[in-house]
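Participant: compute the structure for the input listed below.
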Amino acid sequence: MSPTGITLAELERRLWEAADKLWANSNLRPSEYSVPVLGLIFLRYADVRFQRAKLQLESQGGSRRREIGKEDYKALGVMYLPEAARWDNLLSLPDGADIGKALNDAMKAIEADNEDLKDVLPKTYNRIQTKLLNSLFRTFNLIPADIEGDAFGRIYEYFMSEFEATVGQKGGEFFTPTSIVKLIVEIIEPFHGKIFDPACGSGGMFVQSAQFVERHKHRPSDEIAVYGQEKTAETVRICRMNLAINGISGDIKQGNSYYENSHSSLGKFDFVMANPPFNVSEIDKERIKDDKRFPYGMPSADNGNYIWIQLFLSALNSSGRAGFVMPNTAADSSNEFEIRKQIVESDVVDCMIEVTSNFFYTVTLPCSLWFFDKQKDESRKGKTLFIDARSIFSQVSRVHREFTPQQTEFLANIVRLYKGKQTENEHGSAELLEVHFGSRSPSKFKNVPGLCYVASLQEISKKNFSLNAGNYVGVKSQTAPTNDYRATISKSASRLDELSREAVQTDKEILAFLKDILSESEK
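Facilitator: Okay, here's the model as predicted:
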């Protein structure tokens, strides 16, 4: 429940209806109005954080011998807001005032005082009718000043996901579902070092990494440095806004990651986390075939998945770890067999998690989470952990699923057990551990039929180097507790959907193979 007395979900719905009204009554395309709307959420959240910091700093006034300045706010991880950009000052503008110009001036003032946001914030509010803009601005005032940071972050994430669905981005290019990001971060554990995302979208991997560091009682600015790259200028701006709203400073550059290595990434990073666009075709492979970022060569299929996978792997330093999202078909695609074989034999694949369909807002494809570790300890050398999480999800709506905090913690705990670490129970995952491992606080990993299995390199080679978890974990024991019939039906439907999509992908590969044969015979 929000401090206004309405639920957070209801608040999100009201705010989205106001934004949707703007689109319906303006001449802006969704891709054009998303940034101004997110800009208002950014401004409201920035003001909430600023006012809290202001009170905190003023309460310490007795111990200070100088005026409070920008650096004091920065030390608290809060962006400084000049007078012209403060929410109450804008809200108190007289009737008839040019709110569009005032908002443009507010954004310019913020940029002038915050170098990271130079030329980033929207300054096109004058293009929106004054009546519509006033209505939108006052609706956004529904967001209470005493709302918690997590709730504000959720509103921002909700809007990004809705824009993702409206604009129809491919494969989560703009926004990666938060529960997926949280699971990747919990397994990668980016406590300290350089983090790289060459398909950073709105910056969710960076935000969750910073929150992970904070949960472990450290300041993100002291522990991590973030580096990102995105193809479109608009998405770069949204990412920078998202970082700023969360008090994160990062080096985010515009560029096409296939062809432009803007961060000189080769062997540079401690962590790589990413959710790249799936199954991209028509990449100019001739242009990048000699690029050292792709040591295993170009895939034979017209598909960019293994170009991305090599890009992630080559960016890691000698002790680096990576976690990223791929469509399930990439785990055992026949066209990329040789590349996958070399990656598996290099013994960097630490863990594979198979996830069911409908986690993304714009695609229903099931996906896999891949985890690389270039410095496995002795107990994990020559081994890979496989987790089949297709039956683990929460049905948020008819078409959308996610991991609950309990489920996220449970899956991360399986990996912790595999690595010989202690499990966590902040979100009640001990209940799931007891169901599957026979103890609320197990001390050792064990293979659980239908859920998890540790395979040797020899076993993986015997299965044609497939990295599909379903090929290893087996079938759930009939004596183990089972889900109700709805979960069983849902899992079966997900598997049918997955097999149908794999069949379509196989058809494409066969057609491509036949075309190659025909072209060879015509020479």
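Participant: please count neighbours and contacts with C-alpha atoms only from this point.
Facilitator: Fine.
Participant: the helix or strand that contains residue 286: what's the following helix or strand?
Facilitator: Residue 286 belongs to helix 285-288 when assigned by DSSP states H and E. For helix 285-288, the succeeding helix or strand toward the C-terminus, using DSSP H and E, is helix 305-314.
Participant: so which elements touch that next one?
Facilitator: If you count contacts as 3 or more C-alpha pairs under 8 Å, 6 or more residues apart in numbering; DSSP states H and E, helix 305-314 packs onto strand 316-327.
Participant: and the helix or strand just after the strand it packs on, what other elements does it pack with?
Facilitator: Downstream of strand 316-327, the next assigned helix or strand under DSSP H and E is helix 337-345. Counting contacts by 3+ C-alpha pairs under 8 Å, 6+ apart, helix 337-345 is packed against helix 457-462.
Participant: give the contact list for residue 250.
Facilitator: Residue 250 makes contact with 116, 225-228, 240, 243 under the criterion C-alpha atoms under 8 Å, 6 or more residues apart in numbering.
Participant: among the residues you listed, who's most crowded?
Facilitator: Neighbour counts for these (other C-alpha atoms under 10 Å) peak at residue 228, which has 30 neighbours.
Participant: run this one through as well so I can compare:
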Amino acid sequence: MALKKSDLYSSLWASCDQLRGGMDASQYKDYILTLLFVKYVSDKAKTDPNSLIDVPEGGSFDDMLAAKGDKEIGDRFNKIIAALAEANGLRNVIDQADFNDEEKLGKGKEMQDRLSKLVTIFNDLDFRGSRAEGDDLLGDAYEYLMRHFATDSGKSKGQFYTPAEVSRILAKVVGIGPHTRQDHTVYDPACGSGSLLLKAAAEAPRGMTIYGQEKDNATWALSKMNMILHGNEIAEIEKGDTLTNPQFTRNDQLRTFDFVVMNPPFSVKSWSNGLEHDYGRFEYGRPPEKNGDYAFLLHALKSLNSTGKAAIILPHGVLFRGHAEATIRRNLLQHGFVKGVIGLPANLFYGTGIPACIVVLDKENAPARTGVFMIDASKGFMKDGNKNRLRSQDLHKIVDTFTKQIEIDRYSRMVPLREIADPKNDYNLNIPRYIDSSEPEDLQDLHAHLHGGIPDRDLDALSNYWDAFPQLRGHLFTPNRLGYSDLAIDVSQVQQAILDSTEFQQFTDEARTLTTDWFAAHRDTLAAIDEDTTPNDLIAALGDDLLARFKPIPLLDEYDIYEQLMTYWHEVMHDDVYLLLADGWHAAARPRQTIEDKDRKLSETPDLVVGSGRGATKYKTDLIPPALIVARYFADAQARIDELTAAADEATRAVEEYLEEHAVEDGLLADAMGDDKISKALVAGRLKAIKKGGDPEEIEALQQAIELYNAEATAKKAVKEAQNELDLATLKKYGDLTENDIKTLVLDDKWQATIVHRVVGEVEALTLDLVARIQQLGERYAATVPDLDAELDQLEAKVAEHLAAMGVST
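Facilitator: Purely as a prediction, here's the structure:
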């Protein structure tokens, strides 16, 4: 049986990290990704006779596995990798990591054990693609490892990786999509490990023709491996400094491409060192000697063909810095090359914590361009460890807004070039000049403070709620005087009044029905999940349809609803779909015994335990949690256990209350206490000691305590026996499930029920913001100045009265 993807990745990372020792993550990744490469090409060669990578005898992962425990394991690994490299023209590409380096891997037994354990970990991965052909296990495993290595590498060494979410945005806003042909070209002049190029090419239905250049030797090798790992063996990835020594030239001119995507190093101070030939890149101005941001941008522009488009990640400074950069910016805008600018949140990238932006260039429509489309997406993100990360809803909203040129208040607008060129702006592209994303100021109303009442303008600002619930405002507020209203109910009752309102209940029911209908429309597709299903296509169809259905609904943000689906997809559904791809419905639903691996420090928490003590058998139920089986098939048995549990809790309370009454100093059970504690054993011991000749009242109290303890034990035993019976019946039921039963449990009881619950929760959460605002306004203007004056007069009178009583005259 396949492990859940999330379990597979987390155990892979935990195991690798455990064996890292003191090595820096930026170095350790070369070892791990080399092993991943050898494992992948070895597995692929076993099933694909047409594989472009030849795995020679003595150059496979199986040869590495055979070296386990060998005293010369490091040297053997190097020779195996060298044989693989030699057979495929990959010398100085896949053999960069030295597996016999004692400084990094330890000496003697330490190296022997570390490498033996590492090769064992990778043996658990199976890339032969038996049933899971529709799912990119390798790509996801690689992405998981790269994100973790980038996180651990720190600012100075994490630039080899562009977060996947940002890569997808660049690909989509630059125009790569369903109509992009396989012979269309995409180029990254600073490609790092190649992750951005691969994400861009993946947006095209049949991939694209890939070109890239990378300056750092180790990262270039990583990129070459990455291309092969992702089935792009023929991608052209060249080595060298793009600015001073570009490799893609023809007849002393830069080669041009359909698309350019790039995340170059920010503000390089030495960009022109060694520059002899500018290839006409600086016709619109020469970048300042101490800042290379525009050098990369102008290289990208020159590398575009006549209809080419580029998306480049750059620091915000390129939008507003003066002098030479201002000249370049003005020329680019006057020629219409800048299609758009997207401001991103701070701390997204691994090489820097500063906020960045995406500059989109477009040569095709440049002469007719009359404006620049701007987006301020700086506030849409989630915290992820010590970095910020774009959520699924942030990515989708940015792409939708940019590609459809949708203007949204405080988020996006098309800025006319005449406004940008106006002398007050002087071709400055700083986003806050054109989009005010700040929240409206919450103004205090002096008249309301003096005379009471809530200003109607504050209530009018909540129009989204009143549009959704037309009668609610009239129910909550009554007119005070012109322009002011009073709360018709106590502030503490506002939330319940909203929840109880017919309109809110109808709104909730509508959201529930909309979600249920959406799921019903896709249920047949979900029920047909098999080895040919492509998970990314599946969730894209589900997500886009959910967005479209909720778009017309007032008050609700369709992207918030979409995020509920995507969060559940990443947390649960993707794992479930992977299991179904790998094993099919029946096998995926079968419980498996938990994994206990002391060497890898991997211990799973069981979902179901049958038996007790050493004879207990522990199971994981990855696809169908036991609670779903119980709820559908054993509801009566569960209800009985709930009753027995309640009885056991009552018996425990009876014991506690009796002890609280009598097990106190001078109480009837005082002599049975030991170190201020009392137990059944102590009570029984005391009873035995005084049974003859003891105080009758104490004996009776001890006997009563024993009876209560026995009743508690009997009640708890009944719960345990009933639970054991239910667990056994539940385990047996898994084996009796038909495929239709499994689909009902997974599709209806698990996926649909959870998503509907999450959407309804999003609806109910809306009330919290409304309630908080109404409470704030109600409390703000509850006490008028005359009220405060009267209260002050009362307090002064009380003080004077107290002083007079003490004989102090005022």
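Participant: and the TM-score between these chains?
Facilitator: Scored against TM-score structural alignment, normalised by the length of the first structure, the superposed chains reach a TM-score of 0.73; 423 aligned residues with a C-alpha RMSD of 3.1 Å.
Participant: how close does the helix holding residue 286 of the first structure sit to the second structure?
Facilitator: Taking mean C-alpha distance after the TM-score superposition for the first structure, the mean distance separating helix 285-288 of the first structure from the aligned residues in the second structure is 6.1 Å.
Participant: among the contacts of residue 250 of the first structure, which ones are in helices?
Facilitator: Counted as lying in helices by DSSP state H, out of those, are 240, 243.
Participant: for the alignment partner in the second structure of residue 464 of the first structure, which three-state class applies?
Facilitator: When the second structure is aligned by TM-score structural alignment, the residue opposite residue 464 of the first structure is residue 426. Look at residue 426 of the second structure: counting by DSSP: H, G, I helix; E, B strand; the rest coil, its state is coil.
Participant: so residue 426 of the second structure sits against residue 420, correct?
Facilitator: Yes. With contact defined as C-alpha atoms under 8 Å, residue 426 of the second structure reaches residue 420; the gap is 6.4 Å.
Participant: what's the closest non-adjacent residue to residue 435 of the first structure?
Facilitator: Excluding the flanking residues, the one nearest residue 435 of the first structure by C-alpha to C-alpha, 6 or more residues apart in numbering is residue 481, at 7.3 Å.
Participant: is it fair to say the one you found lies in a strand?
Facilitator: No. Per three-state DSSP, residue 481 of the first structure lies outside any strand segment and is coil.
Participant: what about it, how many residues nearby?
Facilitator: Residue 481 of the first structure: 10 neighbours (other C-alpha under 10 Å).
Participant: cool, and the one 10 residues further on?
Facilitator: The local packing count at residue 491 of the first structure equals 18, with neighbours defined by other C-alpha under 10 Å.
Participant: equivalent analysis for residue 505 of the second structure, please.
Facilitator: Quick note: residue 505 of the second structure (other C-alpha under 10 Å) scores 14 neighbours.
Participant: and it, how close does it get to residue 467 of the second structure?
Facilitator: Separation of residue 505 of the second structure from residue 467 of the second structure (C-alpha to C-alpha, to the nearest Å): 15 Å.
Participant: again, but for residue 793 of the second structure
Facilitator: 44 Å.
Participant: got it, and residue 232 of the second structure?
Facilitator: As judged by C-alpha to C-alpha, residue 232 of the second structure and residue 467 of the second structure stand 53 Å apart.
Participant: between those two, which is the more surrounded one?
Facilitator: Taking other C-alpha under 10 Å, residue 232 of the second structure and residue 467 do not tie; residue 232 has more neighbours (19 against 13).
Participant: show the contacting residues for the equivalent of residue 307 of the second structure over in the first structure.
Facilitator: Alignment note: residue 307 of the second structure maps to residue 319 in the first structure; criterion TM-score structural alignment. By C-alpha under 8 Å, 6+ apart, residue 319 of the first structure lies in contact with 270, 373-375.
Participant: strands - which of the residues you listed land there?
Facilitator: Per DSSP state E, strands hold the following members of the contacts of residue 319 of the first structure: 270, 373.
Participant: now distance to residue 399 of the first structure too, for the contacts of residue 319 of the first structure, in JSON lines please.
Facilitator: Output for the contacts of residue 319 of the first structure, formatted as JSON lines (distance: C-alpha to C-alpha, whole Å):
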{"residue": "270", "distance to residue 399 of the first structure": "36"}
{"residue": "373", "distance to residue 399 of the first structure": "34"}
{"residue": "374", "distance to residue 399 of the first structure": "37"}
{"residue": "375", "distance to residue 399 of the first structure": "39"}
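Participant: determine the longest helix present in the first structure.
Facilitator: Secondary structure of the first structure per DSSP H: the longest helix is helix 485-522.
Participant: cool, and the second structure?
Facilitator: If you go by DSSP H, the second structure has its longest helix at helix 696-736.
Participant: residue 778 of the second structure against residue 454, yeah?
Facilitator: Yes. Counting by C-alpha under 8 Å, residue 778 of the second structure does reach residue 454; the two are 6.9 Å apart.
Participant: how many neighbours does the residue mapped onto residue 295 of the first structure from the second structure have?
Facilitator: Aligned by TM-score structural alignment, residue 295 of the first structure pairs with residue 283 of the second structure. When neighbours are defined as other C-alpha under 10 Å, residue 283 of the second structure has 12 of them.
Participant: show me the contacts for the most centrally placed residue in the second structure.
Facilitator: Nearest to the geometric centre of the second structure sits residue 391, at 6.2 Å (C-alpha atoms, centre = their mean). Counting by C-alpha under 8 Å, 6+ apart, residue 391 of the second structure touches 380-382, 563.
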